[in-house]
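> Take this sequence and fold it.
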Amino acid sequence: MLLENSYYKIIGRSGEGLDAVFRVALLPDCEVYKGHFPGNPVSPGVCNIETIKECAMLLTGKRLVIDTIRQCRLTAVASPSVCPEVEVTLSCSPVGKGFAVTAKIADNERTYMEYKGEMTVITA
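Next up, the predicted model:
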């Protein structure tokens, strides 16, 4: 299930080649936030990772699956009420059957997640 337009919405994009910054609005009416947690919504780490993967797919123009996560650090709690907009900064490098991906989710105040891993291109 893709999260774009239900959990988040891309409101801007900059960069060139396989490096980009996606400006993302977190959508507080999403069902995820109603269950995680009612009255005090926070962004689940798994949804942040999926957001990174979906932005990587837009950047590379390929359908991807996460193969290996080498580093995934949740450094602060993101919430649509505290940080309604964040930036997903991505750098992708071709490797093997996919891409090495380095990413960060942050705003002007703090970094919420740092990610390094490999994603494989889905060919079927």
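> Please make it C-alpha for all contacts and neighbour counts, starting now.
OK.
> Only the buried residues of stretch 76-96, if you could.
Under the neighbour-count criterion of 16 or more other Cα atoms under 10 Å, stretch 76-96 has 77-80, 83, 85-92 buried.
> One more sequence to fold, the one below, so I can look at both together:
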Amino acid sequence: MLKNDLYTVTAFENNMGTVAAAISLNTAHPIFNGHFPGQPVLPGVCMMQIVKELTEEATGKKLFLNDAAQCKFLSMVDPGKTPELQVTIDYKEPSEDRVAIVAVLKSTEATFFKMSANLLIV
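Next up, the predicted model:
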């Protein structure tokens, strides 16, 4: 949905339930014109979608965000100042219909977003 449009994956490692990915934001994407004019910020819902899409890539399964036990937006992502981000996702399949994740989106200077959630396999 957002991959190869809002962001591109520049590195991706999937190792025994842990994903380490590097992404590059498309700073010219039209979403930044409206969110917010003159002060672009990566929308929180897009951070959540990026995590979901990278988890789908890691598991090879189509997923749906069922519940987020914890979702913390710690700092704003200004795409002009921080176009390169790192995403780490620890995941496991506690049952045959869901994937439990703990994810972090950060740069070398700051942590922007943390989430613990269950994604349903659809």
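> just to revisit the earlier point, in helices only, show me the buried residues of stretch 76-96 of structure 1.
In helices, defined here by DSSP state H, there are no members of these.
> Redo these as TSV? Include distance to Ile66 of structure 1.
Output for the buried residues of stretch 76-96 of structure 1, formatted as TSV (distance: Cα to Cα, whole Å):
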residue	distance to Ile66 of structure 1
Val77	23
Ala78	22
Ser79	24
Pro80	25
Cys83	26
Glu85	24
Val86	22
Glu87	20
Val88	17
Thr89	17
Leu90	15
Ser91	15
Cys92	13
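> quick check, nearest of those to Thr51 of structure 1?
Val88 (8.3 Å; Cα to Cα).
> For that closest one, give me its contacts.
When contacts are counted by Cα atoms under 8 Å, 6 or more residues apart in numbering, Val88 of structure 1 touches Val21, Phe22, Arg23, Val24, Ile52, Cys55, Ala103, Lys104, Ile105, Ala106.
> ok, now with 6 Å
Residues in contact with Val88 of structure 1 (Cα atoms under 6 Å, 6 or more residues apart in numbering) are Val21, Phe22, Lys104, Ile105.
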